[in-house]
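Visitor: Got a predicted structure here, sequence first:
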Amino acid sequence: MNVTYLRKRKRPRGSGLWAAYMLDTDAFGTWFYTPARSLFRGDNGEYCEMAQLGPAGPGEHCVQLAPHDGWWFAYFRQSGFLHVDVGTTPVLVGEEWTFEDLELDPFRQPDGTIGTEDWDELAAAHAAGLVSDAERAEAEDAARGLERDFAAGVEPFGRAGWDRLAAAVALGLPPLTDLGERPLD
């Protein structure tokens, strides 16, 4: 199975990098799988486990989705937590899928609680000129739309992501711990 790299960029600088198995591309976008205990590298060069259950780890199995044209990147985690980074549309650049984080983080917890974190961070980034008026409007629309989709069970947030996760875990693939010589940012 092909391994690719994913990079979440922050403004004005910084990024996080992790590896994933490329699963498939369908009507929703491109699906990736990062097994439990896989590594994530921050822009300072430090490593932690991807999709951590808590601040000290360990990481859990996680399927991710890069939509064809949406302003987000989704993470379906084995604990039942659904998290989305609102950002620019993910694109493949060389061997890396990359997107720019626009701060907002819609989520659905395993108990069904739905919300969005970091409205204050978006406001601060906008005030600092790091996020344009148009990007702010897109980010806000994306977060509100995602919350509605979570509540209504609109696919891929109904069963599709969770079914992908179960199938990926069943493959028994090893954790991805080698990020090679990829640059920090």
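Guide: Yes, it's here.

Visitor: can we go C-alpha only for contacts and neighbour counts from here?
Guide: OK.

Visitor: Next one: the closest residue to Gly80 other than its chain neighbours relative to Ser79, how far apart?
Guide: Once flanking residues are discounted, Gly80 sits nearest to Pro110: 4.8 Å by C-alpha to C-alpha, 6 or more residues apart in numbering. According to C-alpha to C-alpha, to the nearest Å, Pro110 and Ser79 sit 7 Å apart.

Visitor: the longest strand in this structure is where?
Guide: strand 15-25 (DSSP state E).

Visitor: If you count neighbours, what's buried in it?
Guide: Under the neighbour-count criterion of 16 or more other C-alpha atoms under 10 Å, strand 15-25 has Ser15, Gly16, Leu17, Trp18, Ala19, Ala20, Tyr21, Met22, Leu23 buried.

Visitor: and the longest helix along the chain, what other elements does it pack with?
Guide: Secondary structure of the chain per DSSP state H: the longest helix is helix 133-152. Contacts defined by 3 or more C-alpha pairs under 8 Å, 6 or more residues apart in numbering; DSSP states H and E place helix 133-152 against strand 82-86, strand 105-108, strand 114-117, helix 119-127.

Visitor: relative to strand 82-86, how tilted is it?
Guide: Interaxial angle, helix 133-152 versus strand 82-86 (axes from the mean of the first three to the mean of the last three C-alpha atoms, to 10 degrees): 160 degrees.

Visitor: tell me which residues of helix 133-152 are tucked away?
Guide: Buried residues in helix 133-152, counting neighbours by 16+ other C-alpha under 10 Å, are found at Glu135, Arg136, Glu138, Ala139, Glu140, Ala142, Ala143, Leu146, Glu147, Phe150.

Visitor: second one coming, line it up with the first:
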Amino acid sequence: MLNSDAGGPAVVTVCKQKLHGGRGCWQAYAVDHDADGLWLFTPAGSIFRSTDGHSDEQCSVEGGDQPGLDSLILVPDPGQHWLATWRVPERALHISIEICDWIRRGADVICFLDWELDPFRLRSGLVAVEDLDDFAEVRTAGLLSDDDAERALSAAAWAERSLRRRRAPFDERSDQRLAEAGRLGLPPLTDVPHPLDL
């Protein structure tokens, strides 16, 4: 596990920016870094903040309008166009992948631009890519260049294949990592900065 100077895991703020301008952010503990990338854990009860520039919203991470649950994120090393999230067994959605570009990667803040394609795997084993309509809309609106669209499609195809084949890191070891992080007893992260301040 990675440790901050204070002795516990460092806290990282993760910021998601939409092509149409909306933003959301949450925080996570940096629990490991290995050949796959940086592993971040967000405990149940943590807060997600979002804004469209006019109105702000707040909810539980991995909860929506319900109580939140633990989640684990993998931020791959630079050069990859994705970010993956694992959910606890109580969720039908097992793994989701954000196809994205990196805006900022610092020690305490990671910001990414959502390219709208979202490969996922359910607990049932079903694998698919969602938000194809949103991807088409941002392309039609000229918000995504042809080169970035090709990168997004290539990354989504790779992610979908990897999920189907349960190729590492999308295998059972990451579920074990999530369970281990949950046993650390880390408190929820609720002092989340406003997305426009990042």
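Guide: Structure's in. What do you need? A quick note: this is a predicted structure, and the numbers were derived from the prediction, not measured.

Visitor: What is the neighbour count of the aligned partner of the residue nearest to Gly80 of structure 1 in structure 2?
Guide: Taking TM-score structural alignment for the superposition, Pro110 of structure 1 sits opposite Arg123 in structure 2. By other C-alpha atoms under 10 Å, 14 other residues sit near Arg123 of structure 2.

Visitor: From Ser96 of structure 2, how far off is Arg123 of structure 2?
Guide: 11 Å.

Visitor: swap in Val88 of structure 2?
Guide: Here the criterion is C-alpha to C-alpha. By it, Val88 of structure 2 lies 12 Å from Ser96 of structure 2.

Visitor: Compare these two (neighbour count), which wins?
Guide: More neighbours surround Ser96 than the other of Val88 of structure 2 and Ser96, with 23 against 18 (other C-alpha under 10 Å).

Visitor: Spatially, and excluding backbone neighbours, which residue is closest to that one.
Guide: Nearest one to Ser96 of structure 2, counting by C-alpha to C-alpha, 6+ apart, is Phe120 at 4.2 Å.

Visitor: Arg49 of structure 2 now?
Guide: Per C-alpha to C-alpha, 6+ apart, closest to Arg49 of structure 2 is Gln58, 4.6 Å.

Visitor: and the alignment partner in structure 2 of Pro183 of structure 1, how many residues sit next to it?
Guide: Taking TM-score structural alignment, the alignment pairs Pro183 of structure 1 with Leu196 from structure 2. Around Leu196 of structure 2 there are 15 other residues, counting by other C-alpha under 10 Å.

Visitor: Tell me if Leu196 of structure 2 really is in a helix.
Guide: Yes: counting by DSSP: H, G, I helix; E, B strand; the rest coil, Leu196 of structure 2 falls inside a helix.

Visitor: okay but it is in contact with Arg23, surely?
Guide: Yes: counting by C-alpha atoms under 8 Å, Arg23 is a contact partner of Leu196 of structure 2 at 7.4 Å.

Visitor: which neighbours do the two share?
Guide: Common neighbours of Leu196 of structure 2 and Arg23, counting by C-alpha atoms under 8 Å, 6 or more residues apart in numbering, are Thr51.

Visitor: So the aligned partner of Val131 of structure 1 in structure 2 versus Trp158 of structure 2, what's the distance?
Guide: Residue pairing (TM-score structural alignment): Val131 of structure 1 is matched to Leu144 of structure 2. Relative to Trp158 of structure 2, Leu144 of structure 2 is positioned 20 Å away (criterion: C-alpha to C-alpha).
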